[in-house]
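> need a structure here:
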Amino acid sequence: MPKRVCIVVSSFPTISETFILNQIKFLIDSGYKVRILSTRDVDTLIGRHPVVEDYHLMDYANTIDWEKHMPLNFLQRILGALKELYKYRQTPLFSNLLKSFNVLKYGRQAVNLVKFYQTLMAKFFIDGDIIHVHFALNALPIIPLLDMINPDVRLLVTFHGYDAFHYSKQFYTPLLSSNIVSYTVNTPFLKEKVENLSFPKERVSILPVGLDTSQFNRGLRCGEVKGVFNVIFIGRLIPLKAPLLAIKIIQRLQQLRNNCHLTIIGEGPEFTACQEHIVYHNLQNIVSMKGSMTQDQVKKELSESHVFLFPGIIDGEGRSEAQGLVIQEAQAMELPVIVSDVGGMKYGMINGETGFVVKEKDIEGFVEKLKWLMDHPEEQQKMGKAARNFVVENYDNKVLGEKLIEIYES
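Model (predicted):
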């Protein structure tokens, strides 16, 4: 079993990407030697997340932006190059460093040692068995370095969503031309998107983003307002997540039942439009916008809610939610979830058992499902129990960590 893994991320640590932190934690617990490589500056603020502090993850982290490692002063650049040549004189990287001085091939980049310091980036991967890259665009600079490092190295690239929507087949040509790269995606929906970019389906595995279900345990309800049906929406306030549509759904539900409330947690460009709609329609008493909150605060709000509403849409750029980890977090807190039928949301729940799937933008359809849950409190709680069981069995970090190791070994 390979024991040395280089994890490549856009920035580190990113608290909004706790699933990456938890994945790293699982690998370390499983005996892997982990190196964390960030394409942007590593954040030196330690302790913002328990995993970062408890596992001393900053000790494993480096920046791989070659410009950050190339001295601005030319003399220092030369001295640094001589030092690196001596250091790697007995490794496969040495001959490639020498080739970087080829003026006929690289021109000015060879003369000013730019090509040398680009080539030197291979040093970060030289002792790895597996390179696991999060977000596909981060893998592109690594492809030219593969011949300079361990010939048996394997490259695993994880698509997360926008990296499949925003870039073309031509953009990913270096990846497509390599036959040693495997891929993971979080849902069948994203798998189809990646395959449409011409990535070979036999090398694309489905590996959802997971969570620590022990940290999302409802326990006792924490002070629900008696007689009020609490609906909650959590997510960045952007068009594809449809927070304004969530408000309109509750607005319609209130016209029929008069005992519901919507809590919206999140920030984003749609915040002002949501506030303006609330004020214009006098919805201040039935919709609360809480902005961004800590994870503990979010869990408290979830524990005081009856159902999670996520009516995502296909936005003007053709994008939609690829997975929506918050859907699994809500289910782990024993909430039925109601989601739309676009993107990958429907793959992260069981329609009719842990919640409902409704046609995109069908306000009356969402209202009908909410009314049914209001009228059937016992079924609502039964769905919540089933929802937690579903997430524990399929989305817990340990379950998905074992699947990741299977992918590494295959």
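> can we go C-alpha only for contacts and neighbour counts from here?
Will do.
> Could you report the neighbour count for residue 128?
Residue 128 has 23 neighbours, counted by other Cα atoms under 10 Å.
> likewise residue 260?
Under the neighbour criterion other Cα under 10 Å, residue 260 is assigned a count of 22.
> With adjacent residues omitted, what lies nearest to it?
Distances taken as Cα to Cα, 6 or more residues apart in numbering place residue 229 nearest to residue 260, at 4.5 Å, with adjacent residues excluded.
> What about that neighbour, how many residues nearby?
Counted with other Cα under 10 Å, the burial measure for residue 229 works out to 21 neighbours.
> which ones are touching it?
Neighbouring residues of residue 229 by Cα atoms under 8 Å, 6 or more residues apart in numbering: 259, 260, 261, 305, 306, 374.
> In what element of secondary structure is the last one found?
Taking DSSP states H and E as the definition, one finds residue 374 inside helix 363-375.
> Tell me which other helices or strands the helix or strand following that helix touches.
The C-terminal neighbour of helix 363-375 among helices and strands, as given by DSSP H and E, is helix 377-394. When contacts are defined as 3 or more Cα pairs under 8 Å, 6 or more residues apart in numbering; DSSP states H and E, helix 377-394 sits against helix 325-332, helix 363-375.
> Tell me where the stretch 51-200 of the chain has helices.
With DSSP state H, counting those that start in this stretch, the ranges of helices along the stretch 51-200 of the chain come out as 66-69, 74-87, 93-99, 103-106, 108-111, 114-119, 162-165, 173-176, 188-196.
> and this one, so I can compare the two:
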Amino acid sequence: MSPKSIIFQTSSFPIASETFIVSNIIASIEKGYDVVIMTKTKNKIGDSSQAELLCKYKLLEKTVVLKQPTKKYKRLLFGFFCMLHPIILFYFIKHCWQNGTWKFNLLYKLHHYLPYRKADVFHVHFAVAADELPVLKQMGFLKSKLLVTFHGYDAFFRDNFEQELLKNRYSLLFQFADRITVNTPFLLNKVLALGCLLSKLAIVPVGVNLEFFSPKNYPKQIISGQELQLVSVGRVVDLKGHEYGIRAVKLLVHSGYSVFYTIIGEGVLLEKLKLLVKNLQLESYVAFFGKGSQEEIREVYENSHIFLMTSIMDATGREEAQGIVTAEAQSMGLPIVGFESGGVPFTISERTGILVAQKDIVSLANNIEKLIKNNKKYVQMSNDARIWVTENFDISNMINSYYSGII
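Okay, the predicted model is just below:
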């Protein structure tokens, strides 16, 4: 019996900040599924923070890109070549006849998807990457089950106008997708507001590889007089709120605590944050690590005490949908101290983390201070953090939840 096949579709692959997609693909491979990755833009291996995994599982070799001739005469010739295939010709005429319009580029897409039209599942990461798949399902060309996973920005709208635009964009997708998943109840409500039926929706938290994110020293503890190691991981953009972590560190230093804060990530606000660190005279207390590979991030987690989850509502009104980094950090035995934002509260328990109002740096610093002073509580939180992730964010459970009943 041949293995079940999953076609992963995303707009661009690989991307450093989308480690969860690579993890999903690898976990599927390890479960015995036959995997193909489809994307519009195939990036270099250096664009990923998981180069070792990409090489080990030969993921770039499994990646297929939709290519169309750029010159007009070549497009015409290739189009006529596509029509020589009876299945392509049949569905092309059927679609054009039913819609009263002749779209020549549909031929290229039918040709592109032809070898995969009977795969068991098409799994789209980020709804905006679904593109023509609902149309291919509607016309009967695509025989596969269609699974779509929203991650956050693809369900974000600022006002009623943008909400209506997304409703129109996703109406066919919601109709022909077999299952739609979101990572938290917070995101579920966003997708419901766009017109998706609750009966098609499932909450599947993004999971982590518990074997990879496994601490050597566990549970952790804070030794009296030891420099407290804080860490945040995320793109250096407004949404991630790194500025408030830095300002909280300033309060701790001012109170006489020995603290060091490592920020892992790259982004447009990097120079602005470096200037802030300089102006606050925190050069000896804050370090910008850069992008960081998964191995390097794991090593920083291993040597840290507390994870600062400083995500906030940004200027556009967008908030964190889940935040996989909290699961990674807790898997490494790190308690979470952060802001109550978006889906973040669903990623921790009262035994594993403390959340305060967004941008409240005084409360953020005070709760870090409480853990410094109470090693017994800290050790218990560290122990519970690993247990919490094992029970709620195991990537094997995520894979089962994605595909159970449709594959």
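> Could I get the helices and strands packed on helix 377-394 of the first structure in JSON lines, plus columns for mean neighbour count?
Conversion of those to JSON lines gives the following (neighbours: other Cα atoms under 10 Å):
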{"stretch": "helix 325-332", "mean neighbour count": "26"}
{"stretch": "helix 363-375", "mean neighbour count": "18"}
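> So for residue 69 of the first structure, which of those sits nearest?
Ranking those by their distance to residue 69 of the first structure (criterion: Cα to Cα) puts helix 325-332 first, at 35.6 Å.
> For the next helix or strand after that closest one, buried residues please.
If you walk from helix 325-332 of the first structure toward the C-terminus, the next helix or strand you reach (DSSP H and E) is strand 337-340. Along strand 337-340 of the first structure, the positions that meet the burial threshold by neighbour count (16 or more other Cα atoms under 10 Å) are 337, 338, 339, 340.
> can you redo those as JSON lines with distance to residue 139 of the first structure?
JSON lines is the format used below for the buried residues of strand 337-340 of the first structure (distance: Cα to Cα, whole Å):
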{"residue": "337", "distance to residue 139 of the first structure": "35"}
{"residue": "338", "distance to residue 139 of the first structure": "35"}
{"residue": "339", "distance to residue 139 of the first structure": "32"}
{"residue": "340", "distance to residue 139 of the first structure": "32"}
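> from these, which is closest to residue 389 of the first structure?
Top of the list for closeness to residue 389 of the first structure, among those and by Cα to Cα, is residue 337 at 13.8 Å.
> hang on, isn't the closest one packed against residue 358?
No: using Cα atoms under 8 Å as the test, residue 337 of the first structure is too far from residue 358 to be in contact (10.7 Å).
> residue contacts, the nearest residue to residue 142 of the second structure once chain neighbours are set aside?
Beyond its immediate neighbours in the sequence, the residue positioned closest to residue 142 of the second structure (Cα to Cα, 6+ apart) is residue 117, lying 4.7 Å away. Neighbouring residues of residue 117 of the second structure by Cα under 8 Å, 6+ apart: 141, 142, 143, 144.
> Just the buried subset of those, written out for ChimeraX, thanks.
Here is the ChimeraX command that selects only those of the contacts of residue 117 of the second structure that count as buried (16+ other Cα under 10 Å):
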select :141,142,143,144
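> Which positions within stretch 66-85 of the second structure qualify as buried?
By neighbour count on 16+ other Cα under 10 Å, the buried set for stretch 66-85 of the second structure is 75, 78, 79, 82, 83.
> Near residue 44 of the first structure, how many other residues are there?
Residue 44 of the first structure is surrounded by 10 other residues when neighbours are defined as other Cα under 10 Å.
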